[in-house]
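1. Dropping a prediction and its sequence here:
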Amino acid sequence: MTNADEVRRAALPLTGPGDLGPLLERVGEARFVLIGEASHGTHDFYAWRAELTRRLIAEKGFGFVGVEGDWPDCERVNQSVTAGTDPFDALYSFQRWPTFMWANEEVVDFCRWLRDWNAERPPGERCGFHGLDVYSLWDSLRAVRHYAAAHLPERMEAVMEALYCFESHGHDPRQYGLAARLVPESCEEEVVSLLAAVSGTGGFGVRQNAEVVAGAERYYRAMVRGGPDSWNIRDVHMADTLDRLADHHEAKGVVWAHNTHIGDARATDMAAAGMTSLGQLARERHHEDVVLVGFGSHRGTVVAGDRWGGQHHVMRVPPARPASLEAFLHEALPEQDALFLVPPPGLRADWYDEPMGHRAIGVVYHPEQERWGNYVPTVVGRRYDAFLWLDETRAVHPLHGEPWGDTEPETYPTAM
């Protein structure tokens, strides 16, 4: 049997939400389902991820969604979906570039569904929507200050010392990272005191904001040194946040993030570069309680920018590079979408164990450079527990342009 025959036998139909049934069976009683995307700007990835998440919430009792977004921004969304207001305003207010990752029509549609779902349940049974990422140093620091001023006045000194320390470096986290590299002084001690000041308080949100400040402080110091450390700090922070959310909600959780985060780094060349991933960390911590779901496509359109902080626009995604995973699946299943389970029940699939380039498009994208970049060497059967193949995809629908000038520096590798 040729590999193409193996692909066709392993491929399950994927034409509508009802076809996700075998994947729900694969999830079983798992506590965490991490759902990826091959780009941050593709409608079809968001739409299928939302369909799967709806079914996980409605049929499997999952109690929160954690996304590759900032805690303060997503907390406003969480308040809207749990309090019954329209999440459009909360999503439209996202300001950190790239806003199109979450301020898009596809996320609005899902969050409106989540609001309606929650409206029929008591407060303790409502499904939350939270940010896992580490970037929001200043927003999180201000949130801690506001909370402490109202509820912890006796601990304001530690909070203000951390604030003054970061302010002494200006409001650009990159300048803080550079300064901490050039001189032996940093805000690390002040951040430790900040964490101690809010430890044991009644508010989960304020404690999480303090954890974001601590993670961001480590992240920006590591970023200016280069190498994999900043990437690893970010993914460890997301894994720690996921665990804290699971304990806080006493519930099972869904994660939305790029394939590069939710896939197991040990099945890629990331491991040789000294990098870990959220998916790897989740598997190491929770073993069979984790299901990792990847995405891929052959061609289509995507929203991205041609530089960090630049205006986003719709770009053409060219047909996949020869010998890549995407080209291989397209040749075996031309013009077809499919669901693959790992391993395919009762079937042989040697191609699952063969390393192939797997396309990864970030928020910064140059289609003309695909010949040299954008592909991560991957053993797909070890990187994921399931894979959704969408032969042709189209761009996501942003709510607005990029009117704000506040940007964060890109992470390593570029723009994931």
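-> Structure received. Just so we're clear, the structure is a prediction, and the values are computed from it rather than from any experiment.
2. C-alpha from now on. contacts and neighbour counts both.
-> Fine.
3. Mind giving me the packing neighbours of the helix or strand hosting residue 191?
-> Taking DSSP states H and E as the criterion, residue 191 maps to helix 188-198. Packing partners of helix 188-198 (3 or more Cα pairs under 8 Å, 6 or more residues apart in numbering; DSSP states H and E): helix 156-167, helix 204-223.
4. Save those as TSV, and put in distance to residue 311 and mean neighbour count too.
-> Shown next, in TSV, are the helices and strands packed on helix 188-198 (distance: least, Cα to Cα, whole Å; neighbours: other Cα atoms under 10 Å):
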stretch	distance to residue 311	mean neighbour count
helix 156-167	29	19
helix 204-223	24	23
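5. Make a markdown table out of those and add distance to residue 270.
-> Below are the helices and strands packed on helix 188-198 laid out as a markdown table (distance: least, Cα to Cα, whole Å):
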| stretch | distance to residue 270 |
| --- | --- |
| helix 156-167 | 32 |
| helix 204-223 | 17 |
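6. and residue 190, which of those helices is closest to it?
-> helix 156-167 (4.9 Å; Cα to Cα).
7. so which of the helices and strands packed on helix 188-198 gets nearest residue 41?
-> Across the helices and strands packed on helix 188-198, closest to residue 41 is helix 204-223 (Cα to Cα), at 24.8 Å.
8. Compute the inter-axis angle for that closest one and helix 188-198.
-> 170 degrees (axes from the mean of the first three to the mean of the last three Cα atoms, to 10 degrees).
9. what about the helices in the stretch 301-416 of the chain?
-> 325-332, 380-383 (DSSP state H, counting those that start in this stretch).
10. Tabulate those (a markdown table), appending mean neighbour count.
-> Formatted as a markdown table, the helices of the stretch 301-416 of the chain follow (neighbours: other Cα atoms under 10 Å):
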| stretch | mean neighbour count |
| --- | --- |
| helix 325-332 | 21 |
| helix 380-383 | 24 |
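11. buried set for the single longest strand found in the chain?
-> Counting by DSSP state E, the longest strand found in the chain is strand 290-305. Neighbour-count burial for strand 290-305 flags 290-305 (criterion: 16 or more other Cα atoms under 10 Å).
12. now do stretch 362-373
-> Within stretch 362-373, the residues scored as buried using 16+ other Cα under 10 Å are 362, 363, 364, 365, 366, 370.
13. Second structure for comparison follows:
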Amino acid sequence: MSARSRARHDDRIAAEIRSLAKPLTRSSDLDELVQRVQAARFVCIGEASHGTSEFYRWRGLLSRRLIEDHGYRWIGVEGDWPDCWRINRWVRGEADDDLDALGLLAHFERWPTWMWANHDVADFLTWLKSFNLSRPAGDRVGFYGLDVYSLWDSLWEIMTWLESNAPDSLPAAMRAWQCFLPFGEDPHRYARSTRLVPVTCESDVVDLLVEVRRRSRARSQDEEMLDVVQNAEVVANAEHYYRTMVRGDRESWNIRDRHMVDTIERVASHAGPYAKGLVWEHNTHVGDARATDMSRAGMVNVGQLLRERQPDGSVALIGFASHRGTVLAASSWGAPEEAFVMPEAQSGTLEALLHETLGEPAVLVFPDDRSGPWLSSWLGHRAIGVVYNPHHETGNYVPTRIGGRYDALLWLERTTALRPLHHEPRPTEPELETEPTGF
């Protein structure tokens, strides 16, 4: 392409960006976006890092608009089911009424705690509980964890429930418990052992899941039973996930994201056929994987799977991006959190282009026709996980066709690190790395 042709192409890209961008300074600036997505059954709202205050704050503001004005009834997040179940009961006014949001979130212990134990989440949950308590119990908004990591905690929850409610089914849980017992409460030790000796707990957790599902048939709409069934699903899928992950197999990513989509559909079914829900996850889960280089590696994600499983128009995918600032992350897996300086976006990336073209925060709602020169271009799009090295920025950019990956994008020029409620302790021994790390 000649220099003149390149200049014309760049001018067309800049013109398309400016035609889509609207200022983003206050909640009312979300009006067009809210109107565009409010009919979707699932609105998935991403984040370009797990440690940026503005992503959490704007995601909370957008969620408030959809809950207050358009009747969204549940939120599913990239968190563990047992921890988020406790939040769910608190925001519904069913438990822990002696605690405020800060006290509730202080119970998060699994690294990285800052993803949920931070001031922005506390502010949102405080609002959500107040909103819920102004409504009838049956109309209150739920808060659920979608992730797969809580093998031991979920198994303990099942044991506790069966002991009180179905003691004749306790032997199935005991067999699974005893299988994992030699590994303490560390699923990583279990996973490493399967590399040396091909003996697993797979059949025990599958038997437990079958038994819990059998118990649930008579109480399928029971909120308590949803908790028990989901914990059994977590145990079965976590066993599979950790065993696959320890081999360095990328299929572990797919196991995790399929589990999260199955959980979304289970929560949605429980909430009712017309109940609409919100999904909070990293951009790498929310943005359709088919519009990134993930698909070439055989990887799928939540955004892709929801679009494939749901009718047209019932899924809306919203991403975030920023140019520079600070971000909360760790220098290595399991290490204490730090506030890193995030350098300006690299030249030629999505973030650099938006900075050069706009230079101020904006919301960009994409039209049905995504064939324009910007929406159809492939550009690097920054993704920061819980582990971050600002000196190795190149590996943090995911090749992306923005018009295929999202339905809208919230752009922020400068962002700041989350404020955690407490600091991470230094690990006593190395922990096996899992997602989410970014790319």
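-> Nice, I can see it. The shown structure was predicted, so the numbers you read here are calculated from the model rather than taken from an experiment.
14. thinking again about what came up before, between the helices of the stretch 301-416 of the first structure, which gets nearest to residue 203 of the first structure?
-> With Cα to Cα as the criterion, residue 203 of the first structure lies closest to helix 380-383 of those, at 36.4 Å.
15. average offset between that closest one and the second structure?
-> With mean Cα distance after the TM-score superposition for the first structure, helix 380-383 of the first structure departs from the second structure by a mean of 0.3 Å once superposed.
16. Where does stretch 295-304 of the second structure end up in the first structure?
-> Aligned by TM-score structural alignment, stretch 295-304 of the second structure corresponds to residues 271-280 of the first structure.
17. Just the buried positions in that stretch, please.
-> By neighbour count with 16+ other Cα under 10 Å, stretch 271-280 of the first structure contains the buried residues 275, 276, 277, 278, 279, 280.
18. mind putting those in a markdown table, distance to residue 337 of the first structure included?
-> Output for these, formatted as a markdown table (distance: Cα to Cα, whole Å):
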| residue | distance to residue 337 of the first structure |
| --- | --- |
| 275 | 31 |
| 276 | 30 |
| 277 | 27 |
| 278 | 27 |
| 279 | 24 |
| 280 | 27 |
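19. Among those residues, which one lies nearest to residue 191 of the first structure?
-> Using Cα to Cα, residue 278 comes nearest to residue 191 of the first structure of those, at 24.0 Å.
20. so who does the residue nearest the centre of the second structure touch?
-> By Cα atoms, centre = their mean, the second structure has its centre lying nearest to residue 281, at 2.2 Å. Going by Cα atoms under 8 Å, 6 or more residues apart in numbering, residue 281 of the second structure touches 44, 45, 46, 47, 77, 78.
21. What does the second one correspond to in the first structure?
-> Taking TM-score structural alignment, residue 45 of the second structure has residue 35 as its aligned residue in the first structure.
22. Excluding chain neighbours, give the residue nearest to that match in space.
-> residue 293 (4.8 Å; Cα to Cα, 6 or more residues apart in numbering).
23. and if you look at residue 305 of the second structure?
-> Among residues not flanking residue 305 of the second structure along the chain, residue 261 sits closest, at 7.1 Å (Cα to Cα, 6+ apart).
24. Now do the same contact list for that neighbour.
-> 146, 302, 305, 306.
25. Include distance to residue 111 of the second structure and secondary structure when you put those residues into CSV, please.
-> What follows is the contacts of residue 261 of the second structure, written out as CSV (distance: Cα to Cα, whole Å; DSSP: H, G, I helix; E, B strand; the rest coil):
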residue, distance to residue 111 of the second structure, secondary structure
146, 16, coil
302, 22, helix
305, 27, helix
306, 28, helix
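26. nearest to residue 423 of the second structure, of the residues you listed?
-> residue 146 (24.1 Å).
27. Return the residues in contact with that closest one.
-> Contacts for residue 146 of the second structure (Cα under 8 Å, 6+ apart) come out as 76, 77, 78, 79, 80, 81, 259, 260, 261, 263, 264.
28. The alignment partner in the first structure of it and residue 375 of the first structure, how far apart?
-> Under the alignment (TM-score structural alignment), residue 146 of the second structure pairs with residue 132 of the first structure. Note on residue 132 of the first structure: its distance to residue 375 of the first structure, by Cα to Cα, to the nearest Å, is 25 Å.
29. same deal with residue 68 of the first structure?
-> According to Cα to Cα, residue 68 of the first structure stands 21 Å off from residue 375 of the first structure.
30. got it, and residue 107 of the first structure?
-> From residue 107 of the first structure across to residue 375 of the first structure, the span is 27 Å (Cα to Cα).
31. So those two - more neighbours on which side?
-> residue 107 (24 against 18; other Cα atoms under 10 Å).
32. what are the ranges of the helices in the stretch 51-200 of the second structure?
-> Assigned by DSSP H, counting those that start in this stretch, the stretch 51-200 of the second structure shows helices spanning 53-70, 81-91, 101-105, 119-133, 151-165, 170-180, 187-196.
33. Relative to the first structure, what is the average displacement of the first one?
-> The reference is to helix 53-70 of the second structure. Following the fit onto the first structure, the mean deviation recorded for helix 53-70 of the second structure is 0.4 Å by mean Cα distance after the TM-score superposition for the first structure.
34. any idea of the angle that helix forms with strand 315-330?
-> Using the same axes, to 10 degrees, the direction of helix 53-70 of the second structure lies 150 degrees away from that of strand 315-330.
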